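Visitor: Sequence first, then the predicted structure, then my questions.
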Amino acid sequence: MAVDKQPNRLIHESSPYLLQHAYNPVDWYPWGEEALQKAKQEDKPIIVSIGYAACHWCHVMEHQSFENPKVAAIMNKHFVCVKVDREERPDVDAVYMDAVQAMGLQGGWPLNVILNPEAQPFYGGTYFQPQQWMRLLQNVAEAYESNRAELDSSAAQFVQHLRQSELDKYGLKQGTLQVREEDFRLMFYNFSTHFDKKHGGLSPAPKFPMPTNYLFLLRYHHHTRDEQALEHLHRTLREMAYGGIYDQVGGGFARYSVDTEWLVPHFEKMLYDNGQLISLYAEAYQATHETLYHDVVYETIGFVERELMSREGGFYSSLDADSEGEEGRFYTFTKDELHKILGTEEPLFSKYYHATAAGNFEHGRNILHRRMSDEEFARENELELDVLQDMVQTWKEKLLKVRAKRVRPGLDDKILTSWNALMLKGLADAYYVFGNKRFLDLALQNAHFILDKLRQGDKLYRNYKKGHATIDGFLEDYALLAQAFIRLYEVTFDEQWVQEAKDLTDYTLANFFDKAEGMFYFTDKNAERLIARKKEVFDNVIPSSNSVTALNLHILGLYFGEERYTELSDKMLARMKDLVVKEPSHLSNWATLYFHKLTPTAEVAIVGPKAPAMRAELSSFYLPNMIQAGSLEGGSKLPLLQDRTAIQGKTTFYVCHNHTCLLPVHSAAAALEQLQEKPPQDKFPAL
């Protein structure tokens, strides 16, 4: 960096994305009152430019436009310029993304929106080439001088749109929850119409992993035994694990694939993807015992621990797609490089990972990928399976050593509560399925880090870096952390965690809940007021904060005997139900909640000296519609464990459905037999 460059105001920020722009000639402000007041005082329009540290095209636009003194001069003369990290401020991003889409434009990042001094949007877009950007800015500046009233009128109309409730927009009415088998099957049918039956996932490209979609498929198959659901699940998880979207050398998944075959990824690696995919592959292994899924979980946790974990126990946000000025350079190899590393084994390696002299990516480089199982490859090449697998492990170790010497992709080292919660749950899920104590140790270390660094009293913060947490938490942070703590309780039987989940949920009821609509706002009632206060209901790569909250309420209602939780969860799902049936691929976490309500959720209490060991025995079986509570000696304060004792001093299982219990038993096998009986169905009195 040239020494004569002067920093702008972003130099004082903690976000790596904002710091990337701290030496731009653009007079950037962070989002906040200072910038908004300046716009009002000088009567200038505002440019809000939104992106994130791992965003490839954000970097391109910065280099082409924001580092260009000519472009910066236009921006500084006519506008107040504001940079936003969408990962730190998803509330700001959601408002202005909605505005751009209301303008009839395709959303994405970088997101560039132009506002009047009242922060009301009147124009926007995504990536602009430099000449295109300069022309746009000149035109807007001229229009702002000559047609101000027209622009303000347009902005007012967009604000009116932004303030419309999501529930009103889609005609989602309050009603009584009725769950029906035929509606559940219709969800799957509507979902299946989008299947890519050749490569897995949903058509067309680009393809995102969308973990909640496949968690729903697992549960659907468990309930219906529909082989089409299981076949598509296997195809998708296998093709993703074989493809270039998965780092074949170091483990972990890239954000998405640009093609239908999962071959060419957009190479950034996000914590939120990998945390959820650990959960998905662990659950898929529990249901199917596919060895590939075991390996993906172990390798992905290895990647996260190695490359995204802070010394304090938090997890960093992401790794960039680019290094040395090229996308994917860190992860790809030329045929010559492979020969130097592997010598005489290179031809077999290249056959296994489909590397060629011409390459399958830019600059003659190869994205390593597979097309068949180890069993098939060993047969085809007349190798013993264990010999092949030993060779593959050695190849990975050699390539990892070479990669360790390369220029690394940029690290976004901010720590976000909700993304850490997804990773925490992934680790707890992996421990539940595989029993590896290292996974539990990492989960507990992270849980204590979050409580120590990201909570103050009963409030959560969104972000943490270098000892500071500065942004109030959003519903996403509370909901996903509560979900993770519930899971952590189930694998430890330490009641601190389920009580923490209840406390977080009670805080959201007091500070995020809209009684009029029966849903939760994304922002705290005490948070900064934006031009619109949004509710998040659609499940994306990260499930919607309202669907996670509704699922938490369902489970906590069972643990604590809180009918108000259960009733609210039912009401939330009732309002969403018709849309979930029609568009399950956009509401798959809601569809999973529907699965939990289709038959009563099993309540399993385990009491006695061997409770943790007995819980581990039960976890060998795939039982997705079950909650577990446990105590070594009784005396628990948890309502689900009240009056439950170890009969005759022997560890005892109590299996209940809908507050009705079967006879106590003393083995996991006997409890499993009870769990596999059909539960009572009289669950839904009118609300």
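Guide: Received, thanks. Since this is a predicted model, take the numbers as computed values, not measurements.

Visitor: make it CA atoms for all contacts and neighbour counts henceforth
Guide: Noted.

Visitor: Break down the stretch 501-650 of the chain into its strands, ranges please.
Guide: 513-514, 519-520, 602-607, 626-631 (DSSP state E, counting those that start in this stretch).

Visitor: ok, structure two:
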Amino acid sequence: MNELHKESSPYLFQHANNPIHWKAFSQSTLEKAKIENKLLIISIGYSTCHWCHVMEHESFNDLDVAKIMNTHFTSIKVDREEQPDIDSFYMKAVQLMTKQGGWPLNVVCLPDGKPIWGGTYFNKNTWIESLNQLHSLYKNNPGQVYDFAEKLHDGISLISKAPNSLEKAATFDLDKIIDIWKRSFDWEHGGYSKAPKFMMPNNLYYLQKLGVSTDDSTLLDYVDLTLTKLVYGGIFDTIHGGFFRYSVDFKWHISHFEKMLYDNAQLVSLYADAYKRTKSSLYEECILKTLQFIEDEWNNSEGGYFCALDADSLTPQHQLKEGAYYVWTKDELETILSEDFEIFSEIFNINTFGHWENGEYVFIQKEPLEKIALKNHLEIEDLRVKKQQWEQLLKQHRDKRIKPLLDDKSLTAWNAMMAIAYIDSYTALNIESHLAKSLTILTFIEEKLWSEETGLFHTYKNGTAKISGYLDDYAWYINALLRAYEITLNEKFLIRAKNITDHTLDNFLDEKQGFFTYSMHKDTVFVPSIEIEDNVIPSPNSVMVHNLHKLGILFENQYYTNLCEKITDTVLQQVDYPSYYSNWLLMSLYLSEHSELGIVGQDSLQHIQAITSNFIAHSFVVGSNKPSNIPYFKNKYIENQTLYYFCKNKSCFQPETKIDLLDIHL
């Protein structure tokens, strides 16, 4: 029978009423499949995946499909957000077999879990035909199936390994890499010259740092173009705030309408950094709206945040449709906005430019408000007030619609990103409550997702934490603790970051390969995976080297420093497509500049807060406001005096009493 009603994952629970005899992934399920000698079907997705919903409706709710799956296979459902290691393993298998991947991810495996066939979305007829053929092949020629499974498993093992450091180090030519990267820039709409378009926050975060460090105005122009077009586009929910996951077109207009916590957390940090550089009111508005959306929709009332909102929602006719909650007809807008509709439609393009399909519109701006105000002989402040009133009015009407499904689990890594986002918004906008919220998230992780016996858990819901934490959970939590220390100077965060780093080294570092594995799996089927490519989220190995860099400086720990530098150097030798290595390139920028500013004194916290409210391109700024045993600060505290210690390229200047006396660029 279907056992998914026992699960807490919203995605698994969505499938609890399917006629398929679904089981959750477990060793006991694999053992039973071996005894029964049945092939496994492992179907992987997540709660906000549109095509996962489509395949469920077409196939997994179909009795003919259920008969085949229940008779000849053991069927397993996996939430990729709950068990990303399993998803990664089978994604590699499908990519090797088909040269592409995505979700839903559907794989047929031997009873021990080794994959033999797979793909993404299948329509009902193709799915039935494929399953019948695979069952027949396994029944009549099992030797051929086992032989292919072994070869495929060897291939997965090969691509899961860490890169090797070249005997002769390759020349790392940053100028050449950036020149190649610039060729992919879309200079009309921002982002890259392709569709679908993902926002890739870490790419922009790095390019902004590099642009300031090298005085490259081209990079900064590109970053500002992209950030502006994102807020103008339909990919940003101007009514309530928050970004959707990606755009299906070149101009950021029509989104895949799911909203994810990890996207929005990283984008808050990105816009906060950009605000420090530009003081743009548009960026400030984006930060505040996004945070308000997150508080309204994802606060779990225990100090943490939920995962996501679905792309699909119900129409007034109770039909499930992608984007139904967010789109508008012209008639609706004319009725709601009345005499303001004309100027509203000019701002948000209720015309051919803003039309989506079937008479429905998604809001998109082409011009800044200042330009539209000038053309219409309006005061800009009056128009800004009008815009806010329209958005509030439309939100009131939209709130009456049926909301998209909420994924109400809380993941450690994503919550840590959210803590960082609140710290970054605090340093940019000086809103005290943002700092308080970041510290509340850290308390939530410590109290709900940490065990002194076993370490971090990965996921939390309804009072229960489960699944051992993965490398990204540890890496982002350590990173958030370090950021909390940097802005509060409370050493408890720093000590905790070091202790958890040591725990991570003990449990995740593969000494032989010199990299961190993604999980602590010791299973023979699941090859320990080493993830190094940065994608929409930076790779956990790249986040860990940033942590090791900071901890190496503060604790004067040469092992941390050497490991950071060795891993980074090895990866930089592999860089081909720079967009997949932006967090490594950021680490390279920090290592090449290698500057840190330490502020020691009773009032050092206020000096730290003043400095970090400005854009910092490549320096590590830390402080201590009391006598400390942290090696970096030991014996540096002098009563009734504040001293600035600046070091660059492992050479330190004479401490000064005023930062103005130091000729430095942070």
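Guide: Nice, thanks for sending it over. Because the structure is predicted, anything quoted here is derived from the model rather than measured.

Visitor: After superposing, what score do the chains get?
Guide: In this superposition the chains share a TM-score of 0.96, using TM-score structural alignment, normalised by the length of structure 2; 660 aligned residues with a CA RMSD of 1.8 Å.

Visitor: Please convert the strands of the stretch 501-650 of structure 1 to CSV, extending it with mean neighbour count.
Guide: Converted to CSV, these look like this (neighbours: other CA atoms under 10 Å):
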stretch, mean neighbour count
strand 513-514, 17
strand 519-520, 24
strand 602-607, 26
strand 626-631, 23
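
Visitor: Turn those strands into TSV, columns for distance to Gly302 of structure 1.
Guide: TSV is the format used below for these (distance: least, CA to CA, whole Å):
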stretch	distance to Gly302 of structure 1
strand 513-514	39
strand 519-520	36
strand 602-607	32
strand 626-631	28
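
Visitor: Quick one: closest of those strands to His266 of structure 1.
Guide: Between His266 of structure 1 and these, the shortest separation by CA to CA is 33.1 Å, and it involves strand 519-520.

Visitor: by contact count, what packs against the closest one?
Guide: strand 513-514 (3 or more CA pairs under 8 Å, 6 or more residues apart in numbering; DSSP states H and E).

Visitor: residue range for stretch 431-441 of structure 1 in structure 2?
Guide: Under TM-score structural alignment, stretch 431-441 of structure 1 corresponds to residues 426-436 of structure 2.

Visitor: should've said stretch 585-596 of structure 1
Guide: With TM-score structural alignment as the criterion, stretch 585-596 of structure 1 aligns to 579-590.

Visitor: any idea how far the matching stretch is from the chain center?
Guide: Distance, stretch centre to chain centre, for stretch 579-590 of structure 2: 16 Å (CA atoms, centre = their mean, to the nearest Å).

Visitor: contacting residues around it?
Guide: 181, 202-203, 206, 209-210, 533-535, 538-539, 542-543, 545-546, 568, 571-572, 575, 618-619 (CA atoms under 8 Å, 6 or more residues apart in numbering).

Visitor: Assign a three-state SS to Val82 of structure 1, would you?
Guide: Classification of Val82 of structure 1 by DSSP: H, G, I helix; E, B strand; the rest coil places it in strand.

Visitor: any idea how far the residue mapped onto it from structure 2 lies from Cys286 of structure 2?
Guide: Per TM-score structural alignment, the equivalent position to Val82 of structure 1 in structure 2 is Ile76. Going from Ile76 of structure 2 to Cys286 of structure 2 by CA to CA, to the nearest Å gives 41 Å.

Visitor: for Phe244 of structure 2, same thing?
Guide: 13 Å.

Visitor: same deal with Lys67 of structure 2?
Guide: The value you get for Lys67 of structure 2 to Cys286 of structure 2, if CA to CA is used, is 50 Å.

Visitor: so how far does the match of stretch 431-441 of structure 1 reach from one end to the other?
Guide: Termini of stretch 426-436 of structure 2 sit 9 Å apart (CA to CA).

Visitor: quick one: that stretch to chain centroid distance?
Guide: Counting by CA atoms, centre = their mean, stretch 426-436 of structure 2 comes out at 22 Å from the chain centroid.

Visitor: can you pull the buried residues of it?
Guide: Within stretch 426-436 of structure 2, the residues scored as buried using 16 or more other CA atoms under 10 Å are 426-429, 434-435.

Visitor: So which of these are in helices?
Guide: With helices taken from DSSP state H, the overlap with these comprises 426-429, 434-435.

Visitor: Can you show me the helices along the stretch 101-250 of structure 2?
Guide: Here the stretch 101-250 of structure 2 has its helices, by DSSP state H, counting those that start in this stretch, at 124-140, 142-159, 174-182, 201-213, 217-232.
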